[in-house]
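# fold the following for me, if possible:
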Amino acid sequence: MAWDESPTVFVNNWNPWCNANALLCYMLLENDRDKLAKAVYKSMISVDRYLNYVKADGACEEGATYWGHAFGKLFDYLQELQMITGGKVSLFNNKLVKDMGEFVAKSYIGNGYAVNFADASAHVSNYMALVYRCGKALGSREMMDMAVDCFKEKPETVTSVWLDTYKQIEAMKVLKEMSQAKGGYKADAFTWYPQTEFCYMRNAEAFFAGKGGYNDESHNHNDIGSFVLYYDNTPIMIDAGVGTYTRQTFSSERYTIWTMQGNYHNIPMINGVPEMYGKKYKATNARADRRTMSFSVELASAYPKEACVDSWVRSYQLKKSKLTVSDNFKLSQTKAANIVNFLTWGDVDISKKGVVSINVKGVKAQLNYDTNTFEPSIETIELNDKRLSDVWGKKIYRLSLKAKTTAKSGIYKYEITKK
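Purely as a prediction, here's the structure:
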């Protein structure tokens, strides 16, 4: 309930989720007006602390498909609060609330895919009636059009609304309206969340999302500086996401799971050392530039002292169908060869020197690298967890570019292009 506002306490989707459910129960069951008033007020204090926790840019650090559990439940709560107060308490004109709502639309890529940092899935969740309702309440054409487009690709029914009778009842009010709406979602070419440090760039052929942040976010993965890349709304460079939740997922053993580890994201292992978990492991100097369609972030603070890294600036620039990725680094000493990892899927071929060929469902791309600098290798990752295989199929691949020599400073450059 966020009574303890210490810096180590997460205030994530559980807060609005539980408050929305508790408030609804009070609204239905409590006939003593004084007790009801106290319950409403107590819930308001709790949810206010959730809103204070969310960064000012409105992004959901838990990932886009967690939006339905985070802002989606906040929306339920605010709708209930508006009802029980006869409209006297309403936050639907609040800028932060609107920005939080529109995050789901801005994170939508197309073809049923969404940005999937942290524990989110790359598949869009089946909650478009919720997105549409939120869009109507917030006056967001962007959300409404995105919801209609997704609804036309994969129509919802009342019974497909996940585990939630309240949402099912509310969905009944808009499903017919959605089926008759035109849609036509038009995404922004450039989106920057300066506090959460998410950057999205897109054009007619490509979509890029990169991140900074820190390695103690809600549902955290050690993924500072990582990115995803899509061509024709098809994922090429990917974030695997997360497997089925178990006891281990939310225990001290979380980072023994490969999907959480830095060396299974699109970032380097420096001196043989991956990124580490903890609030002190963070990005610095994250910058995004709409004019040059670029994003960069300093990664040095994301690694422990054993990595001996003074500076490692990861930079991205998107031009039409080409993404240029570069690593400008300075090390205090060298202990082991640097390894730069990329996750991908589909048909992958590294037999031609300097080129990694990728074919995903007929969408072809290639990653070009310097053969004098790197030796490539491929690891096949078998996906035995249904939550992962439902998205990516039976296997994905980790492409590793291992530096042939050790150096205290240098610049690595890679180009990913659509063929």
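
# only C-alpha atoms for contact and neighbour calcs from this point on.
Noted.

# what about the helices in this protein?
Applying DSSP state H to the chain gives helices spanning 14-29, 33-53, 71-84, 95-106, 128-138, 141-153, 165-172, 175-180, 386-392.

# ok, and what's touching the fifth one?
Okay, so that is helix 128-138. 68, 72, 75, 92-93, 98, 101-102, 104, 141-145, 147-148, 150-151, 156, 167, 171, 174-175, 178 (C-alpha atoms under 8 Å, 6 or more residues apart in numbering).

# ok, back up a step: so which of the helices of the chain is nearest Met269?
helix 386-392 (23.9 Å; C-alpha to C-alpha).

# which elements pack onto the closest one?
Using 3 or more C-alpha pairs under 8 Å, 6 or more residues apart in numbering; DSSP states H and E as the contact criterion, no secondary-structure element is in contact with helix 386-392.

# include distance to Asn215 and mean neighbour count when you put the helices of the chain into TSV, please.
Shown next, in TSV, are the helices of the chain (distance: least, C-alpha to C-alpha, whole Å; neighbours: other C-alpha atoms under 10 Å):
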stretch	distance to Asn215	mean neighbour count
helix 14-29	20	18
helix 33-53	16	16
helix 71-84	22	22
helix 95-106	21	21
helix 128-138	29	23
helix 141-153	30	22
helix 165-172	33	16
helix 175-180	39	15
helix 386-392	22	16
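
# between those, which one is closest to Thr234.
helix 386-392 (11.6 Å).

# how far is the closest one from where the chain is centred?
Relative to its chain's centre, helix 386-392 lies at 17 Å (C-alpha atoms, centre = their mean, to the nearest Å).

# got it, and stretch 87-96?
On C-alpha atoms, centre = their mean, the centre of stretch 87-96 falls 26 Å from that of its chain.

# what residues of that stretch count as buried?
For stretch 87-96, the neighbour count (16 or more other C-alpha atoms under 10 Å) marks Leu91, Phe92, Leu96 as buried.

# for these, give me a markdown table that also has distance to Lys394.
Formatted as a markdown table, those follow (distance: C-alpha to C-alpha, whole Å):
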| residue | distance to Lys394 |
| --- | --- |
| Leu91 | 45 |
| Phe92 | 43 |
| Leu96 | 40 |
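
# which one of those sits closest to Asn13?
Asn13 has its nearest neighbour among the buried residues of stretch 87-96 in Leu96, at 16.0 Å by C-alpha to C-alpha.

# wait, the closest one sits on Tyr53?
No - judged on C-alpha atoms under 8 Å, Leu96 makes no contact with Tyr53 at a distance of 11.7 Å.

# and the strands in the stretch 101-250 of the chain, which stretches?
108-110, 113-114, 190-193, 198-202, 206-211, 214-215, 227-231, 234-237 (DSSP state E, counting those that start in this stretch).

# and this one, so I can compare the two:
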Amino acid sequence: MLTRLVREIHEEAERARTSPAPELTFSLWRRFADGGDRLAYEGAYFERRRRLAALLLAAHLDDRPDPALDDLLWSVCDEYSWVLPAHEPKGGDPNAFVDLFAAETAQTLAEGVRLLGGHVDARVRARVRAEVERRVFAPLEAGTMWWESARHNWSAVCAGAAGAAALALGADRVVARLEGAMEAFLSGTGADGACLEGPDYWAYGFGYFVYFAEALREHTGEDLLDDPHVREMAAYPARVDLGDGTRPAFADAQARGVYPAGLLSRLSERLGVPVPVTAGEPSFHDDPCYRWAHLSRTLWWAREVPVAEPGPHTYLPDAGIVVARSGGAAFAAKGGHNDEPHNHLDVGTFVLHARGETVLDDLGAPEYTRDYFREGRYLVPQASAEWHSIPLVEGRGQVPGPERRAEVLEHAVDGDAVTFALDLTAAYAVPCLERLTRTFRWRPGRLELTDAFGFTTRDARVSEVFVSRRRPVLRDGRVAWGPVALEVPAGWRAEADELAVRGHDGEQQTVHRVRLSARVPSGAHRFTFTVDG
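Here you go, the predicted model:
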């Protein structure tokens, strides 16, 4: 199953030997601070990491030295900073801070030179050790990083990558320093094991936790995976799978991301958890950041593992997520709150999947810019309430905050029928809105969505929003998105619009929104979707 990966490693290594690597210039570095553009610098940065991973892995596979690798290792040691401009501390030295990518670079260099031994020039090995000490180990020992108490991917990735680098270089003093960060990461997940940041960040944060845990087990015998909570976290991807390797793109996720094959194989082997369907053989290009940890573990660990067909139903009570599957169609909805990691204003949103396509969709992660991680976050369509499949009341959507949460009122399963009811009242700050509950009733081929409003006024203007990447067809009181159709209830007016947005990788996308609008009194309003699976 690794034929493609090995071929691509050698192809990429040859490309790295025969063409110059991009420079990380000041002009690229300043673009984030001056205009909020992350992609210009990061494009060159990750191209360099792409070349580095390819040359390291090719030298490992071929068991021989490579002068081009020595040159690139030396060049990476020359970089102004391993920290990305987006993470540069205000008014501080970027080399006094350890971010995700500084830690990842340290792991790549440290594990790479240890793996290759004498195939890397002794002077380059010494330079690598000195730079990892200066840029990562010394700052960690000098003070506490903010991410050490973070309950999301930062703590796992930074501590996991730095810890793996320390194990590779024999700097055991650093490993003990990072125990608290790993505990913080694990504490950010409820007993149900759900990753609130979405499946892509599960692969990132939990992946680095596993990579570090296995390196630690090899080094000391201590087994961090031997824990019931870790087992629940490992099972998350299969639990949210929509039935064909697709997943709901809640938070900053993508519906068709790729899980690292080595990670899934190791979790299946060690913990016996089911793994989701994956598409094709592993590729060198599965991760656009070309992370050494993912690539090397896929090369070393990936095996053919049994893929369990997902059952008809999953419920993750801590996250407030339900997934139901039947006959090639699936439905997923989430409760949660509006201050989750990588949060969107999306309490009560849902997706509908049929014929291998998520038809009513969540737009997932946008292009990351400076403003997206500052006050402008909820102006970005992908994170805004207005571009999720939830109601607007008097033209107003949901608001952010940890108290803006859904209360699960009911979760019931009767054969292949599922009922999931949420109280969404707290997610809104609309003066006339006294109560709002949303109830999903799913059975094969049919989803009934009932929103019940309680107003302090005689009536209020409501817009029910339904988001898709597929252009809707509005005709004769009916809305159709290919295999999904909605009958427009009497008294509601349907209109559609579209918007050009930038996806996570900066590509232009066109997305579509249907709004059913009416001025309605207090009471329940039902919308029925038929699904042709």
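
# what TM-score do we get after superposing?
Laid over one another, the chains give 0.86 as their TM-score (TM-score structural alignment, normalised by the length of the first structure), with 387 aligned residues with a C-alpha RMSD of 2.4 Å.

# of the helices of the first structure, which approaches Lys402 of the first structure most closely?
Of all these, helix 386-392 comes closest under C-alpha to C-alpha, at 25.4 Å.

# measure the nearest residue to Val158 of the first structure once chain neighbours are set aside to Thr157 of the first structure for me?
Residue nearest to Val158 of the first structure in three dimensions, not counting chain neighbours: Gln168, with 5.3 Å by C-alpha to C-alpha, 6 or more residues apart in numbering. Gln168 of the first structure sits at a distance of 9 Å from Thr157 of the first structure (criterion: C-alpha to C-alpha, to the nearest Å).

# do the same with Val309 of the first structure
Val309 of the first structure is 53 Å from Thr157 of the first structure, by C-alpha to C-alpha.

# and Arg123 of the second structure, how many neighbours?
As a burial measure, Arg123 of the second structure scores 10 neighbours (other C-alpha atoms under 10 Å).

# try Glu281 of the second structure
13.

# on that earlier part again, which of Val309 and Thr157 of the first structure has more neighbours?
Val309 (23 against 14).

# could you find the closest non-adjacent residue to the counterpart of that one in the second structure?
Counting by TM-score structural alignment, Val309 of the first structure lines up with Leu433 in the second structure. Nearest residue to Leu433 of the second structure, sequence neighbours excluded (C-alpha to C-alpha, 6+ apart): Phe455, at 4.8 Å.

# how many neighbours does that neighbour have?
18.

# so Leu72 of the second structure sits against Ala53, correct?
No - counting by C-alpha under 8 Å, Leu72 of the second structure does not reach Ala53; the two are 10.4 Å apart.

# for these two, indicate the residue with more neighbours.
Higher neighbour count among Leu72 of the second structure and Ala53: Ala53, with 25 against 21, using other C-alpha under 10 Å.

# surely that one and Asp287 touch.
No - in this structure, Ala53 of the second structure is not within contact of Asp287 by C-alpha under 8 Å, at 11.7 Å.

# the first structure: matching residues for stretch 115-127 of the second structure?
Residues of the first structure matching stretch 115-127 of the second structure: none, counting by TM-score structural alignment.

# could you tell me the end-to-end distance of that stretch?
16 Å.

# now stretch 30-39 of the second structure
First residue to last in stretch 30-39 of the second structure (C-alpha to C-alpha) measures 12 Å.

# so where in the first structure does it end up aligned?
Against the first structure, stretch 30-39 of the second structure falls on no residues (TM-score structural alignment).

# spatially, what comes nearest to the alignment partner in the second structure of Lys98 of the first structure if we skip its sequence neighbours?
Taking TM-score structural alignment, the alignment pairs Lys98 of the first structure with Arg231 from the second structure. Spatially, and ignoring its direct neighbours in sequence, Arg231 of the second structure is nearest to Leu271 (6.5 Å; C-alpha to C-alpha, 6+ apart).

# how about the one you found, what's its match in the first structure?
Looks like Leu271 of the second structure aligns to Leu138 there (TM-score structural alignment).

# if I look at its match, how far off is Phe92 of the first structure?
For Leu138 of the first structure relative to Phe92 of the first structure (C-alpha to C-alpha), the value is 6 Å.

# shared neighbours of these two, anything?
With C-alpha under 8 Å, 6+ apart as the test, Leu138 of the first structure and Phe92 both reach Lys98.

# next up, the contacts around the residue nearest to Leu433 of the second structure.
Cys432, Leu433, Glu434, Arg435, Pro521, Ser522.

# what do you get if the cut-off is 10 Å, keeping everything else the same?
Counting by C-alpha atoms under 10 Å, 6 or more residues apart in numbering, Phe455 of the second structure makes contact with Val430, Pro431, Cys432, Leu433, Glu434, Arg435, Leu436, Val520, Pro521, Ser522, Gly523.

# most neighbours among the residues you listed, which one?
Leu436 (22 neighbours).

# ok, it - contacts?
Contacts of Leu436 of the second structure (C-alpha under 10 Å, 6+ apart): 391, 393, 422-428, 451-455, 522-524.

# can you turn the buried part of the residues you listed into a ChimeraX selection?
Burial among the contacts of Leu436 of the second structure is assessed by 16+ other C-alpha under 10 Å; the matching ChimeraX selection reads:
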select :391,393,422,423,424,425,426,427,428,451,452,453,454,455,522
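
# picking that back up, which one of the helices of the first structure lies nearest to Glu197 of the first structure?
Going by C-alpha to C-alpha, the one of the helices of the first structure nearest Glu197 of the first structure is helix 95-106, 13.1 Å.

# post-alignment, that closest one versus the second structure, mean distance?
Averaged over the aligned pairs, helix 95-106 of the first structure sits 0.9 Å from the second structure after superposition, using mean C-alpha distance after the TM-score superposition for the first structure.

# next, the angle strand 198-202 makes with that helix.
50 degrees (axes from the mean of the first three to the mean of the last three C-alpha atoms, to 10 degrees).

# now do helix 95-106 of the first structure against helix 33-53: the angle between them, please.
Going by the same axes, to 10 degrees, helix 95-106 of the first structure makes 60 degrees with helix 33-53.

# show me what helix 95-106 of the first structure is packed up against.
helix 33-53, helix 71-84, strand 113-114, helix 128-138, helix 141-153, strand 190-193 (3 or more C-alpha pairs under 10 Å, 6 or more residues apart in numbering; DSSP states H and E).

# give me that answer again for 8 Å
Looks like helix 95-106 of the first structure contacts helix 128-138, helix 141-153 (3+ C-alpha pairs under 8 Å, 6+ apart).
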